[in-house]
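K.L.:
sequence first, predicted model second:
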Amino acid sequence: MLQRKRMLRIGVSDESPFIIYSIQSILAAEITRQEIYSYPVEAEHLLIRLKEQTPDILITDFSFSFERNDLNGVKKLEEIHKQLPELNIIVFTTQSSKAILNRILQIPVKAIVSKRDDQRELIEAVQWVCSASPGIYYSRQMKKLAQESLACSANTLLSSSEMEVIRLFAMGYSLMDIAKLRERSVSTVATQKYNAMHKLQLHSNTDLIKYVFSQELV
């Protein structure tokens, strides 16, 4: 349980300097006796810094670098929790995929807040952690998504063909290349890719590639 009388140490790790500045401004205006520090995004440097200067709360998104030797996305959160199990993690993200959220829910994070929600949600998430409330705090948008994600397992939604198409696509193959490899028409492959993205609620090719990497399908 966090000590209310001493200074609250909050770490922020995000790819966007604007997001970091916004978080600092929002929390500084609402929460007294707090110190907010910026932390690296890249997994190795982030873990080193967290061990050197461990905050009470880490507010972070789960970014991807696509480097083979780097810990990406959800795997980074898992490693942070493994090495610093007492650290309170608040996930602050634009992610809206049930599949990726389902992976996050397997990690003991303290709160999940959407960047699309009102700024008050982040303040309430920090207050939730400070009060040592049981369970996970969900912002308004993330609450509905979390309920839906718990009701299904994303991978089981995809057919083997859909899974293979998105795997190859994330590896850099074009739809035409995949069609040749699988001896299917380009329109068939395009439909399978579209159906997979629809089922996973992914809205761009970048989101699709992030999902494949987060699930370690390549």
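P.N.:
Received the coordinates, thanks. Numbers count the residues shown, from 1 in each chain.
K.L.:
only C-alpha atoms from now on, for both contacts and neighbour counts.
P.N.:
Will do.
K.L.:
I'd assumed I20 was in contact with I36.
P.N.:
No. Counting by CA atoms under 8 Å, I20 is not a contact partner of I36; they are 9.6 Å apart.
K.L.:
give me the common contacts of the two.
P.N.:
Taking CA atoms under 8 Å, 6 or more residues apart in numbering as the contact criterion, the residues that touch both I36 and I20 are V12.
K.L.:
ranges for the strands of the chain?
P.N.:
Secondary structure of the chain (DSSP state E): strands at 8-13, 34-38, 57-60, 88-93, 111-114, 137-138.
K.L.:
how close does L50 sit to R68?
P.N.:
Using CA to CA, to the nearest Å, L50 is found at 22 Å from R68.
K.L.:
for the most centrally placed residue in the chain, give me its contacts.
P.N.:
Most central residue of the chain, judged by C-alpha distance to the mean C-alpha position with CA atoms, centre = their mean, is F62 at 3.8 Å. F62 makes contacts with N72, G73, V74, K76, L77, V91, T93, as judged by CA under 8 Å, 6+ apart.
K.L.:
pasting the second one now:
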Amino acid sequence: MIMRRIGLADDHPIIMDALEAALLETGEFEIAFKVRTGEQLLDALRTCPCEYVVTDYSMTQGAPGGDGLALIERVLRQFAPLRLVVFTMLSNPALCGQLAQLGVHGIVSKNDERHEVLRALRAIEAGAKLPWRSPSLRGWLYEPLKSVKPACNDLAALSQRELDVVRLFAQGQTLDEIAANLQRAKSTVATHKQNAMHKLGIANNADLICYAYDVGIVR
């Protein structure tokens, strides 16, 4: 059996260790590296070539370059033909669509069973239609939002802080993470988010995320 070299990136050691154990148990993979930040991932790929990477979407340590679409775009651009699977707690149509547009090979939700990562890797190896998605994400590819009709034609109604909160939220950060990044109370961040949604005429989180991508708050 041909062994495949794989790198792992996640800022939760317990998750990464469990994933490593599952991969090694199959006898199909050898671990090229294990890292906890985006910058560490980029450094490891320069020195430890591998065929696959399974990475979290949002790694809060080691910023800048620690998480998000920008990191994934850099990995795919700089290290082709690497096959990349995103393993994430996030689950929204806009994010799935953005990841698909970047060219990731698989998207696996941490809300699904751990063995879905193995299924993704095997499906990609077998030439499955990409991106492969775990069960809870199937059918959630992004389509430009048509149903949201903002209360204003531009973003002028939003304060700078409201824009910041919408941008970070659409990028996948939790309210706790946004509060830490902006050095504001979580309640204040929640108020900014609700005010922005009210001004834009948006009723739910999924529509807010889609709107942010549609109008370019997040690229």
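P.N.:
In hand now; what should we look at? For clarity, every value in this text was computed on a predicted model and none was experimentally measured.
K.L.:
quick check: TM-score for this pair?
P.N.:
Between these two chains, after superposing, the TM-score reads 0.70 (TM-score structural alignment, normalised by the length of structure 1); 194 aligned residues with a CA RMSD of 4.0 Å.
K.L.:
ok, back up a step: who's more crowded, L50 and R68 of structure 1?
P.N.:
Shown here are L50 of structure 1 and R68; by other CA atoms under 10 Å, L50 has more neighbours (18 against 8).
K.L.:
how about stretch 103-114 of structure 2, aligned to which bit of structure 1?
P.N.:
Per TM-score structural alignment, the counterpart of stretch 103-114 of structure 2 in structure 1 is residues 108-119.
K.L.:
how about that stretch: buried residues?
P.N.:
Along stretch 108-119 of structure 1, these residues count as buried under the neighbour rule (16 or more other CA atoms under 10 Å): P108, V109, K110, A111, I112, V113, S114, K115, Q119.
K.L.:
end to end, how far does that stretch reach?
P.N.:
With CA to CA as the measure, what separates the two termini of stretch 108-119 of structure 1 is 23 Å.
K.L.:
pull the distance from it to the chain's centre.
P.N.:
Chain-centre distance of stretch 108-119 of structure 1: 10 Å, with CA atoms, centre = their mean, to the nearest Å.
K.L.:
what are the contacting residues of that stretch?
P.N.:
Outside stretch 108-119 of structure 1, the residues that touch it by CA under 8 Å, 6+ apart are 26, 81, 88-95, 121-122, 125, 129, 135-142.
K.L.:
go again using 7 Å as the cut-off
P.N.:
Applying CA atoms under 7 Å, 6 or more residues apart in numbering, the external contacts of stretch 108-119 of structure 1 come out as 88-94, 121-122, 125, 129, 136-142.
K.L.:
PyMOL command for the buried members of those?
P.N.:
Taking 16+ other CA under 10 Å as the burial criterion, the selection of buried members of those in PyMOL is written as:
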select buried, resi 88+89+90+91+92+93+121+122+125+129+136+137+138+139+141+142
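K.L.:
circling back: what is the nearest of the contacts of F62 of structure 1 to A43 of structure 1?
P.N.:
When the contacts of F62 of structure 1 are ranked by distance to A43 of structure 1 (CA to CA), K76 comes first, at 6.2 Å.
K.L.:
which residue is the nearest non-sequential neighbour of the aligned partner of the closest one in structure 2?
P.N.:
When the two structures are superposed using TM-score structural alignment, K76 of structure 1 falls opposite L71 in structure 2. With CA to CA, 6 or more residues apart in numbering as the criterion, L71 of structure 2 has its nearest non-adjacent residue at 6.0 Å, and that residue is G65.
K.L.:
count the residues that sit near the one you found.
P.N.:
The number of residues packed near G65 of structure 2 is 20, by other CA under 10 Å.
K.L.:
list the contacts of it.
P.N.:
Contacts were defined as CA under 7 Å, 6+ apart; by that measure G65 of structure 2 touches G38, E39, L71.
K.L.:
just give me the match in structure 2 for H45 of structure 1.
P.N.:
So H45 of structure 1 corresponds to Q40, using TM-score structural alignment.
K.L.:
distance of its match relative to A100 of structure 2?
P.N.:
Using CA to CA, Q40 of structure 2 is found at 24 Å from A100 of structure 2.
K.L.:
would you show me how to pick out the buried ones of the contacts of G65 of structure 2 in ChimeraX?
P.N.:
Those of these that meet the burial criterion (16+ other CA under 10 Å) are gathered into one ChimeraX selection, given here:
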select :38,39,71
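K.L.:
rewinding a little: I'd like the buried residues of stretch 108-119 of structure 1 as CSV, with distance to V165 of structure 1 appended.
P.N.:
What follows is the buried residues of stretch 108-119 of structure 1, written out as CSV (distance: CA to CA, whole Å):
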residue, distance to V165 of structure 1
P108, 32
V109, 32
K110, 35
A111, 33
I112, 30
V113, 31
S114, 29
K115, 30
Q119, 38
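K.L.:
circling back: quick check, nearest of the contacts of G65 of structure 2 to Q160 of structure 2?
P.N.:
Nearest member of those to Q160 of structure 2, counting by CA to CA, is L71, at 24.7 Å.
K.L.:
N205 of structure 1: neighbour count?
P.N.:
The number of residues packed near N205 of structure 1 is 14, by other CA under 10 Å.
K.L.:
re earlier: do you know which of the strands of structure 1 lies nearest Q192 of structure 1?
P.N.:
When the strands of structure 1 are compared for distance to Q192 of structure 1 using CA to CA, the nearest one is strand 88-93, at 27.5 Å.
K.L.:
against which helices or strands is the closest one packed?
P.N.:
In this structure, strand 88-93 of structure 1 packs against strand 57-60, strand 111-114, with contacts taken as 3 or more CA pairs under 7 Å, 6 or more residues apart in numbering; DSSP states H and E.
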